[in-house]
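A.B. asks: Mind looking at a prediction? Sequence and model below.
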Amino acid sequence: MRLARVGAPGAETPVLLDGEGTAWDLSGLTTDIDGPFLASGGPGRAAAALAEGRLRPLDLTGLRFGAPVARPGKVVCVGLNYTDHAAETGAEPPAEPVVFMKASNTVVGPDDEVLVPRGSTKTDYEVELAVVIGATARYLESPADAGRVIAGYAIADDVSEREFQLERGGQWDKGKSCETFNPLGPWLVTADEVGDPQNLAMRLYVNDELRQDGHTKNMIFDVRHVVWYLSQFMVLDPGDLINTGTPAGVALGAGNDFPYLRAGDVVRVEIERLGAQQHTIGQAG
């Protein structure tokens, strides 16, 4: 099942997209696709409503796709989680997941404009598999338990300002939390439809030039390990988002081969079975 939110920012309509590409309005079933909807079995109720003919189709022509989950309570990120990315940055593969937080108001629609911050010369891109939490995760016993708390997956571009992140002291968060720095979507694909999250090809293009060509099989810590690990240090709530790391090909690791992002660039991000997003880079005023 694919779930999405369409319409103007702040006024999105929740929809279900079926296997034929038809969108079905969920506004009679829920006000939004958010933590309470996911925690209360919303995807199952939506599927039942569709099967029973209780949903009406919605024409998506001209409609903007918003982030497929209303603003998460938190966005938790894992750094250096791909073998090739660790190598390109000259870092040793970590013994435990590298964890940092990203402001939840960075989450925007998949095709919304992404803004280079004031004073930035090193705004970078990162294709990532995003995990959407669907049930409370607290001290999970093992990675095997993680599957029951995962609602599904989406595409994220974990946009990063490398000078702010690495050269200005303090923690990584300030290079990760600039406005618009987390385009998400176009939809949330439920875990049962995705199947194995470690079997997904992922690519990112800047101005039609392939920059990242990776695969989730190359994660150092797989999705279930990451969810289990995080639950030992924080409570994960329904609707929370986890960005699980990026493969090689970011501007930070490419030297002069790949320049950092500038206003006017167009970024396209694809993950197998999750669709694609495309956003234009603008400049913060």
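C.D. replies: Received the coordinates, thanks.

A.B. asks: okay, CA-based contacts and neighbour counts for the rest of this
C.D. replies: OK.

A.B. asks: Run a quick neighbour tally on Gly73.
C.D. replies: Applying the criterion other Cα atoms under 10 Å, we find 17 residues in the vicinity of Gly73.

A.B. asks: That one against Ile242, yeah?
C.D. replies: No - at 11.1 Å, Gly73 does not count as touching Ile242 under the criterion of Cα atoms under 8 Å.

A.B. asks: Verify the stated contact: Phe258 with Ala248.
C.D. replies: No - taking contacts as Cα under 8 Å, Phe258 lies outside contact range of Ala248: 11.6 Å.

A.B. asks: and these two? which has more neighbours close in?
C.D. replies: Neighbours per residue, other Cα under 10 Å: of Phe258 and Ala248, the larger number sits with Ala248, 24 against 17.

A.B. asks: Three-state assignment for the closest residue to the more buried one other than its chain neighbours, please.
C.D. replies: Excluding the flanking residues, the one nearest Ala248 by Cα to Cα, 6 or more residues apart in numbering is His85, at 4.1 Å. Under DSSP: H, G, I helix; E, B strand; the rest coil, the three-state class of His85 is helix.

A.B. asks: what about His85, neighbour count?
C.D. replies: 24.

A.B. asks: okay, now the one to match up with it:
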Amino acid sequence: MKLMRVGPVGAERPVRYTGGRYLDLSSATPDIDGAFFASDGPRRVRDAVDLPEIDVAGQRIGPPIARPGVVLCVGQNYAAHAAESGAPAPASPIVFYKAPNTVVGPYDEVLIPRGSTRTDWEVELGVVIGRRARYLDSVADALDHVAGYVLSNDVTERAFQFDHSGGQWSKGKSCETFQPLGPWLVTPDEVADPQGLRLRSWVNGEPRQDSTTKDMIFDVAYLVWHLSQYTVLEPGDLVNTGTPQGVALSGRFPYLRAGDVMEVEIDGLGRQRAVLGSA
């Protein structure tokens, strides 16, 4: 099942996309948010009947989940990306927070921050939590707490991340518009293996990243279990699982500038396209 949100910023309506049709879920839920997942929302909207079809042509596609309570990110979770960053593969997941108000839609403008010289792209598999995860007993329990998967772009300003960091990464991750999501949230029944998805990115039509989630150092199930040992994951929270090699940080490509077109894609989870503007 594919869930999405359509409409102006702050006034998106919940939609189910199925068989080329867009079904309005407003009669079944006011939004796709933490309360929706906590109240068994995916099952309710899957079973809902007589949903009206809507035309989304010309309408803005918003992020598929409303503002999450938290955005947790995992760094250097692909060995080749760690290497291009000049770091060894981590022995334990590197975790940092990203401001939830960075979340925007898959085609919204992304703003290069004031004073930025090193804005970068990062295609990532995003994991949306569906059930409260607290001190999970085992890795085998973890995927039962996942509501679905989303295409995520963990946009980053590298000078803010490293040179201005004060020892942590969130300054380079939390600039406005730095978290494009969507176009859909895809429920686990349509993702046969979260470790078997191809990720790609382009800038101005030129290929940048091309890898698969099987190259993760720590897989999705392990990450959810691991995070639950240190923090409580709530329904609607977002976990970014890391990016593969091929970013500007590698030194092989120029950093982003206003006017550039940034695209990212994951098999089955859709494609994003953002034009870069200036803050």
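C.D. replies: Right, received. Where do you want to start? Nothing here was measured: the structure is a model prediction, and the numbers come from that model.

A.B. asks: Map the residue nearest to Ala248 of the first structure across to the second structure for me.
C.D. replies: Using TM-score structural alignment, the partner of His85 of the first structure in the second structure is His81.

A.B. asks: Would you mind listing the residues in contact with that match?
C.D. replies: Contact analysis of His81 of the second structure by Cα atoms under 8 Å, 6 or more residues apart in numbering lists 243-246.

A.B. asks: what do you get for Leu227 of the second structure?
C.D. replies: Here Leu227 of the second structure is in contact with Leu233 (Cα under 8 Å, 6+ apart).

A.B. asks: mind checking how far the counterpart of it in the first structure is from Thr244 of the first structure?
C.D. replies: Aligned by TM-score structural alignment, Leu227 of the second structure pairs with Leu230 of the first structure. Note on Leu230 of the first structure: its distance to Thr244 of the first structure, by Cα to Cα, to the nearest Å, is 11 Å.

A.B. asks: same check, this time on Asp222 of the first structure
C.D. replies: 8 Å.

A.B. asks: Gln212 of the first structure too?
C.D. replies: 15 Å.

A.B. asks: who has more neighbours, Asp222 and Thr244 of the first structure?
C.D. replies: Neighbours per residue (other Cα under 10 Å) separate Asp222 of the first structure from Thr244, with Thr244 holding more: 28 against 17.

A.B. asks: Need the counterpart of that one in the second structure.
C.D. replies: Checking TM-score structural alignment: Thr244 of the first structure goes with Thr241.

A.B. asks: Quick check: closest non-adjacent residue to its match.
C.D. replies: Val74 (5.2 Å).

A.B. asks: Let me know the helix or strand that that neighbour is in.
C.D. replies: Using DSSP states H and E, Val74 of the second structure maps to strand 71-75.

A.B. asks: average gap between that strand and the first structure?
C.D. replies: Superposing on the first structure and averaging over aligned pairs (mean Cα distance after the TM-score superposition for the first structure), strand 71-75 of the second structure comes out at 0.1 Å.

A.B. asks: ok, back up a step: preserved in the first structure, out of the contacts of His81 of the second structure?
C.D. replies: Retained in the first structure by both residues aligned by TM-score structural alignment, their matches' Cα atoms under 8 Å are the following of the contacts of His81 of the second structure: 243-246.
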